[in-house]
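Undergrad: here is a sequence with its predicted model. Questions after.
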Amino acid sequence: MSEAFDITETLDVKGASCPMPVVKTKSAIDDLAEGEVLEVVATDSGSMSDLKGWAAGTDGVELLEQVEDGDVYKHYVEKTA
């Protein structure tokens, strides 16, 4: 993992399936300040494409990195605005 950013908060959505990882990520990112980074830890393999698509279509967020670690998927989302 090339974690070259500081994680502000970690959101654990393990066990949740679509669309909950995205719904909970949106809610958590709304509580962060600009420039802060949210780490999302999920077990739903669909979260890889779901969060990527959500971030691409959402103003004010940037998906920095996604890491697959066995059965766990980690997503790093920065609030940019």
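TA: Looks like it came in fine.

Undergrad: can we go C-alpha only for contacts and neighbour counts from here?
TA: Noted.

Undergrad: quick one: contacts for residue 64?
TA: Counting by C-alpha atoms under 8 Å, 6 or more residues apart in numbering, residue 64 makes contact with 75, 76, 77, 78.

Undergrad: try this one side by side with the last:
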Amino acid sequence: MNETLLDVKGMNCPLPVLKANRALRAMTAGQRLRVLATDRAAVGDFHAFCRETGHPLLAWSEEAGVFSFVIRRRADEPEPKAS
């Protein structure tokens, strides 16, 4: 499956999550975003972000100080119907 790559290495909290949120808003439901970050705080930040927004965190890993997060864009909720 195609992924969009967002490299935020060297950026500190809250910029990685803010930039990921912006990227996800431009994507369609089901698309994947891979975020590369070096800020250790990003681990907790992305877990909380995904829990709060409903975008599934499919995977995360760390290698040589670089954290990789794979997030799937959630389906948008249908607009409530007016009564």
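TA: Yep, it's here. A quick note: this is a predicted structure, and the numbers were derived from the prediction, not measured.

Undergrad: got a TM-score for the two of them?
TA: TM-score for the superposed chains, counting by TM-score structural alignment, normalised by the length of the first structure: 0.88, backed by 75 aligned residues with a C-alpha RMSD of 0.9 Å.

Undergrad: which of the contacts of residue 64 of the first structure lies closest to residue 26 of the first structure?
TA: residue 77 (10.0 Å; C-alpha to C-alpha).

Undergrad: please convert the contacts of residue 64 of the first structure to a markdown table, extending it with secondary structure, distance to residue 65 of the first structure and neighbour count.
TA: A markdown table is the format used below for the contacts of residue 64 of the first structure (DSSP: H, G, I helix; E, B strand; the rest coil; distance: C-alpha to C-alpha, whole Å; neighbours: other C-alpha atoms under 10 Å):
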| residue | secondary structure | distance to residue 65 of the first structure | neighbour count |
| --- | --- | --- | --- |
| 75 | strand | 6 | 23 |
| 76 | strand | 5 | 21 |
| 77 | strand | 7 | 24 |
| 78 | strand | 10 | 25 |
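
Undergrad: can you redo these as a markdown table with distance to residue 24 of the first structure?
TA: Shown next, in a markdown table, are those (distance: C-alpha to C-alpha, whole Å):
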| residue | distance to residue 24 of the first structure |
| --- | --- |
| 75 | 13 |
| 76 | 14 |
| 77 | 13 |
| 78 | 15 |
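
Undergrad: ok, how many other residues are close to the corresponding residue of the first structure for residue 24 of the second structure?
TA: Residue pairing (TM-score structural alignment): residue 24 of the second structure is matched to residue 29 of the first structure. Residue 29 of the first structure has 21 neighbours, counted by other C-alpha atoms under 10 Å.

Undergrad: doesn't residue 29 of the first structure belong to a helix?
TA: Yes. Counting by DSSP: H, G, I helix; E, B strand; the rest coil, residue 29 of the first structure falls inside a helix.
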